[in-house]
Every structure is written in structure tokens, then in C-alpha cells.
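Visitor: this one's structure only:
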């Protein structure tokens, strides 16, 4: 089924070109002598206008063509004399591929994001979500281009795991046991030996631990896949199912990690504007997002850098009243992070060397025995967008850190082996992909940057 995509017609069309278009109807205006039908096939932020003369045999079919209908047209491309479009198709033949009932919810009027969220299966046809999904697609492609261009190998880490990378315990359990007749052992506890894997298994919260194993064989790797957290949160920043990008580098320290993270983000900011100028322009205009020029500018300048201890001093001296009081040892809140980016630095900033007490066991302990070689990349308006660290490669220190947070080292014997058999300094970070899309598109709610969001009591589609 040969067809020309609307995007290519609008970008590369030529006068008198014969085209075949398959698309959905956005609007229709019919008069006595001529009809104008506006269509879009999802490839472009801009629509394409079709012109049907009254003497065309297809003119009568327009009575059956309503907003939302799928149609095919064969016609000739001509320069448009009307305002708002460069090209239009003068139709020779029109066929209805799929009719649309009168209760089609996407009519030619403004719709709230909340309403569109309730029809997630259709919202991709709207201007807003067409833009968001195309930006999401291009960001995903750019991530692969960046890492592949820097010699990283794409590693596919498990979705089902027996370990909890973060130590948070908020995981979705995977089981084949009959929940109505759970087997019990002699103590009355659930007997997971009878389960599919012979032990408790969960959906992963991170591919990092497996990623470390891959990096300590291949050198530099990255993961890009779905992760899951059973956190009962209904905020605009949390999802139960989301995508993570997690590079790991062998023979690397915290400085290498920061350089990679900054270079990575600056590349994405520069390139996404080149790939999606119309989408970002639309979103910037309608959702008070950054303009494409402002996004690109983020990629042109070095990020700020500050240690956690210095950041606490800055926050303590701030002439603003924070909701959460500031003192050394607290985990920085979003309001603190935004003050650093929006007021102190007025650009993205990397904060380093956090207290060990609220950071993960795998982060390398610093010489002061109070902080770890960790870093967070903070961006204006959002706060944290990347979290990473140099990993603890000293097996005795790692074992103690695990015991301190009540993780049995024997349960991660394979992870300990990575330190026992040719261990080396290594580092990596994690980027929440939806956070990135949210920042670039300006969507206020993270549920609006993934096609079918998963959240507490939300699995409708």
C-alpha cells in the first residue's frame, strides 16, 4: 500500500506531483462548489488540506466523511492560495477506509489534558499528544545514537529479578502460584520453592546491578528498558511503569561519570531541537514550555557544579522560606534543587558527594566515611533528572555497606564476585526517560509523556 506521509509531502513536495495519502480527518468544510478536508496521518505537526471540487465523483462521498474517519485520497499537489498552509492536494479520488461514529470524542475544539488522559487510546491523534509522542520517539533514537557513537554496547538486562537494586522494597511481585491456595512451609510462610523460579521474584526497579556485570566484561554499556516501582504515589512526577537509561563504564570514576552525564544531556538538548522544531514550537506556545531556542541553549553551556556540603550552605543562606528546613544530612527536596538551578546557577547543575545515610549501598564510600561518590544532575523547573555514582569496588567495604542496610551479601554473591574477580573502579548513572521527555516537552504531569501510563488504580488501557 504505497503512500506519501504528510510530513514528507509538506517538506519535499513539488508542484504537480501525484500523491496518495492515507490519513484521519481533522475537519471538513463543504460549500456548493468545493469542499475542504483537513487531514493528518500522525507524521507531522502540521495538517494537510484536501480540496474536492463539486464536479468530482468523490464529492458525494463527503456526506459519509466525518471528523475521525480514515480515508484514502489520490490527487495532485499544488501550491495553496489559502493562509496557513504551503501545499494542498486537489483530489481526484477519495475512498473511506474507516468511518467514524458521531460520538467521536476528539472534535475540533480545545480539550483538557485530564479529558484526554481518560481516552489515552485516542489522544495520540490530538495536536498535543502527537507532538509529545514524536518528541519521545526522537529522544529515544538520540539516546541510542549518542551511546553507540561513543562506543557503548546496548545491554538487555532482566525485567524479572530476585534482587532489589535500590533496597526500597517497593516492587511488583511475579508469581505463578495460585493466590487462592498459596502453599505454605512448616512455619506457615508462603513456600516460594514451589513457585516458578523456586524463590521470590519481582519486576526490576533498575538494570544497574546486571549492567555492572556487563560493563566489567564489555567495558562500556548502557541499558534502555522498562522498570517498575510499586510506590503508592499519585504525584505528577511518579509512574509505576517507566523507562530507564543506565550507562555503566569500566575503569571510570565520579569525574568520568559527571563528564558523560553532562555531555549526554547537552547532546540531547541540542539535537532534539533540530529533529522536532515544529513540535517543540507548538508545545512552547501552548504549554508555556521553553522555546526551541531555549532548549538548544541548554546544550551550548557548561553545567554548574557544587558539592552537597556547599549546596547546603547556599540553601541555609537563602533569603527564602523553604517548606522543608535545610541542614546537613537531609535529602534535598525538589524545592531545594530548584532553588539551586533557578536562582543560584540559573542553569543545570551537578551536585556531588552526598551523605551516605540516604544513598544506596553500592555507591563508593569517600575517605571521610560520611559521604559517597555520588552525583545528581539537576535541571531548572524539574530538579533531579539524573542520579549516579562511582560504584563501590572494594569488596570488604561493600560487604559492610550491605550489612548496614540489612542486605545479606550471600543473596548477591554473584555481585560480590565482580569485585573478587578482576574488579576495577567503575561508574554509571540512571536517567528516568519520562522525566527527560517531561522536561523537554513542558508537560506538567508525567502521565502525559508516556502513551499508556501505569499508576495506583490505573491500568485501564
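Guide: Alright, I've got the coordinates. Fair warning: this is a prediction, and the values are worked out from it, not measured in the lab. Numbering: from 1, shown residues only.
Visitor: contacts and neighbour counts: CA atoms only from here.
Guide: Will do.
Visitor: In three-state terms, how would residue 138 be classified?
Guide: helix (DSSP: H, G, I helix; E, B strand; the rest coil).
Visitor: and the comparison structure, right after this:
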């Protein structure tokens, strides 16, 4: 008997045919006349109900069919006698692949806290919430690759091990084969990395951008989509030590082209998720509504999850400069009443509360801010003629603030080298990066989108550790 995924079975509903379903037991309910078993196989958030008449199954078999057990049922697919689903399976044969001791199985049919489930990252995909998140994550990843392929981009695999710090932040994980207790030392007592595997100090990458620029200045349009790492000792709801970055780089693009691409890109991938994950997003929308009810009225969001997603894809993004945004914020009611946690003035890096005010209160549309002060942005961003700002851009969303950061890249060799000196980067260490300015330099631009930040927004979750299968954070590397 061929096995059909539950998603396909519920969609095609071949009534009065014999089928086999396989999966994990969610619930078992016994009445005087029958046993009702809800089975899920991960292909959909929906379960299929399997029914056996009272006394039909041997008592030893029935005892093994508990929450968490993995089973296969074969039987007739018939119209459902109850409400909630169109069809159900009349059990004729049972195979038990793996029982689950009901005394020890930690996922019982009740509501578990997200904190508790983070301790069970190996089992939490079996819950409705996390199976929905992982299916949405898959759909978004597929949509990313599809979008760039359809728009003439080439997928470039940039190094995970690197000798450069793209951001200049210095918060990197070291990669070494040297003895951890007694590493070789130089005459002045420092670790002698010339004896290391790569002959120099190397780290896990924080970004594929610099190498991505090299690809764009040969292939025209490329994108990277891979793991990145930051050794930032942060336990906030928005930070991970290991996460995935999407970084397109485009030759001959200037800031305006970059903004158009970013807007079209995020709208397209969110639209794909809405079209292909309707059941999962409806579940997550309801979940968020229930969660909002537990908050104080002033802390409740004005928009539900689906409202936020449609808000992004149906509105044209507002474009304005950082300077104009500062004027709006300084003259806003929250600023005048000192309701912002962080004060606003020209030259500060905007906080999430400022970004959300612009999106949710002032414009009521997604926003792209441009032309930030050069002092708060990375060395590689193209400098404006005023000498004070750079051609940077940040895309701001409701509920989350910044979701994309990008810029037109500095293509003037002299300006780039001078800026590197200003921020303490030795140009000799990035000779290969500077070669693209020495030989056939061109205007080019790009942006970065943290994939988990996107999944966080689309699923409506509140903690970034809940949108990656096995989160890596300070003191967290269990699985």
C-alpha cells in the first residue's frame, strides 16, 4: 500500500479508497464506542483523524498508541462523522514504528512555554508552532533563490573561514588548529599564527559582502545566502551567534536602484509565503492574537500578523533621508514628552523605537531611510559630496524596525583608503578588495538581510531563537 503525506491526502481526499498514513500521534481519545487518534506527519499543520471501533484493536496495541508514538495506519478514507475536517481514516491495520513512554515523553497535549521548548530543540519541531515556523522558513528560503534566479543573479558561495573582518567590529570566532593549552609563541610572547593551519589568524565570517563585491564586479549581479557568525555576548531577543545572511551585490547599481530592488525583493518573498503557507500563517496569526490578549492594552499591537504582511506588500515604501527623519522625530510628541527611551539628535544611530515610530505612527507605511552620517556607518559606504553623510539605506518594517541594511559602495580608491585609515583598518590587509578599485572600478551597490530577521517578521514570533532550528547564543550550543 503506497504511503500518502497527510497534506496530499487532505487535499485530494480519495473517498472510499484504501490508504496508508504514517506519522506521530498528537492525541488519543477513547469513548464508549470508538477510539479517535489525531495523526500528524509534518507535511501540514493539519492532522488527520483515524478511528477504530471499541474493541477493534488489541489492548496491547492500544496501550502503545500514545502521544509522541510513531505509527502507520492503513484503512478506508471516508467522510468524517464529526466537525472540523472533511475526511477521516477507518483503521484496518496498525504498525507501530516507535512507541513513546507517556511517563517520559515531554511534549504532552497541552500548551508549553517557548522557554521550555527551547530546551527541547530536538523535539519542538513536532509542535504546531514550530512545525509551522519551519515550513514558512523553507518557503522563504526557496522564494529567495527563486527571486534572484528569475532576476538574473548568480549564487556566489563566499568563504565561511576568513582572515578579514568585514564590519570592523572585531567580534569574531577564531578558527585554529593550534594547541589550546600550549600554542606556539613568537619571541615577544604572542601566539605564533604562522604555525597555524592557514599560516595566519583566521575567523568565522561575519559577512560575505566583501567577497560578494568581487563577484559582482565580474558577473554583474550576484547574491550570497549562507551562515555568518558573531561572537557578540548578547542575550537579547534579536541576536544570534550563528545566523544566515542574504547579501546581493550589483555592479552599475546606485542607491536608487538598490532601494527599488530591496523593496521588490521583500515584497515578492513575503507574497510567496502568503500564497504557499496559508494554513501555517493563519495558525500563527491566531497564536499571536491569543498572545496579545495577555498583554496590557497599551502594549498590544494594532496589527495582527497577516495585517502586517499585507501592510508591507500593499504599500509603496516611503523614502526619506536620515536628516529628514531626525527632524520628524525631534518634533514628534514622544520626543517632546520625553517618552522615547533614547534621545534623538543628528548623528545618533536610530533605535528600534524611533524606527517603529516612523513606520507605525508617522507614515503608516514601510520606510527606507537614506544618507546616514558617515561616522556611524561602515568604511565601504560611498561618501556623499557634503563630506558628512554616506549613501546608505535601511529598510524599516512595523513591529521590528530595521530589517535590511545596505548602501552604494565606495568605488573611489583614494576615498576608500582614506576612510580605512580613519577607522583603523590597514589597507594592506584588504589588498584584494582594493584591487577592484584599482582595476576597472565601477559604481556598485548591495544590501544585507538577516534571514532569521525576515522569518521572525513573517511568523510573528517574538524571539529570534525560535525561528532557527538549533539556535546558537551565549552558553547555548546543546544540540
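Guide: Here it is on my side, so go on. These figures come from a predicted structure and were not determined experimentally.
Visitor: and residue 14 of structure 2, what pairs with it in structure 1?
Guide: Using TM-score structural alignment, the equivalent of residue 14 of structure 2 in structure 1 is residue 14.
Visitor: repeat for residue 369 of structure 2
Guide: Match for residue 369 of structure 2 (TM-score structural alignment): residue 351.
Visitor: Then residue 343 of structure 2?
Guide: So, by TM-score structural alignment, residue 343 of structure 2 is matched to residue 325.
Visitor: Can you say which helix or strand has its match in it?
Guide: Assessed by DSSP states H and E, residue 325 of structure 1 sits outside every helix and strand.
Visitor: Where do the helices of structure 2 begin and end?
Guide: 6-12, 59-64, 114-118, 128-150, 209-219, 255-276, 278-293, 305-314, 322-330, 333-336, 352-356, 413-423, 431-438, 451-459 (DSSP state H).
Visitor: Give me the mean distance between the third one and structure 1.
Guide: For helix 114-118 of structure 2, the mean deviation from structure 1 after alignment is 0.8 Å (mean C-alpha distance after the TM-score superposition for structure 1).
Visitor: Residues contacting that helix, please?
Guide: The contact list for helix 114-118 of structure 2, computed with C-alpha atoms under 8 Å, 6 or more residues apart in numbering, reads 124, 465, 466.
Visitor: Quick check, the first one in contact with residue 130.
Guide: Same thing as residue 124 of structure 2. Yes: with contacts counted by C-alpha atoms under 8 Å, residue 124 of structure 2 reaches residue 130, the gap being 6.1 Å.
Visitor: Surely the match of residue 14 of structure 2 and residue 77 touch.
Guide: Yes: using C-alpha under 8 Å, residue 14 of structure 1 is in contact with residue 77, at 6.9 Å.
Visitor: Which one of those two is surrounded by more residues?
Guide: For residue 14 of structure 1 versus residue 77, neighbours defined as other C-alpha atoms under 10 Å are more numerous around residue 77 (22 against 14).
Visitor: nearest spatial neighbour of the more buried one, skipping sequence neighbours?
Guide: The shortest distance from residue 77 of structure 1 to any non-neighbouring residue, by C-alpha to C-alpha, 6 or more residues apart in numbering, is to residue 89 (4.6 Å).
Visitor: Pull the contacting residues for the one you found.
Guide: By C-alpha under 8 Å, 6+ apart, the residues touching residue 89 of structure 1 are 19, 48, 49, 50, 51, 75, 76, 77, 78.
Visitor: Can you list which of these carry over to structure 2?
Guide: Among the contacts of residue 89 of structure 1, the ones still in contact in structure 2 (both residues aligned by TM-score structural alignment, their matches' C-alpha atoms under 8 Å) are 48, 49, 50, 51, 75, 76, 77, 78.
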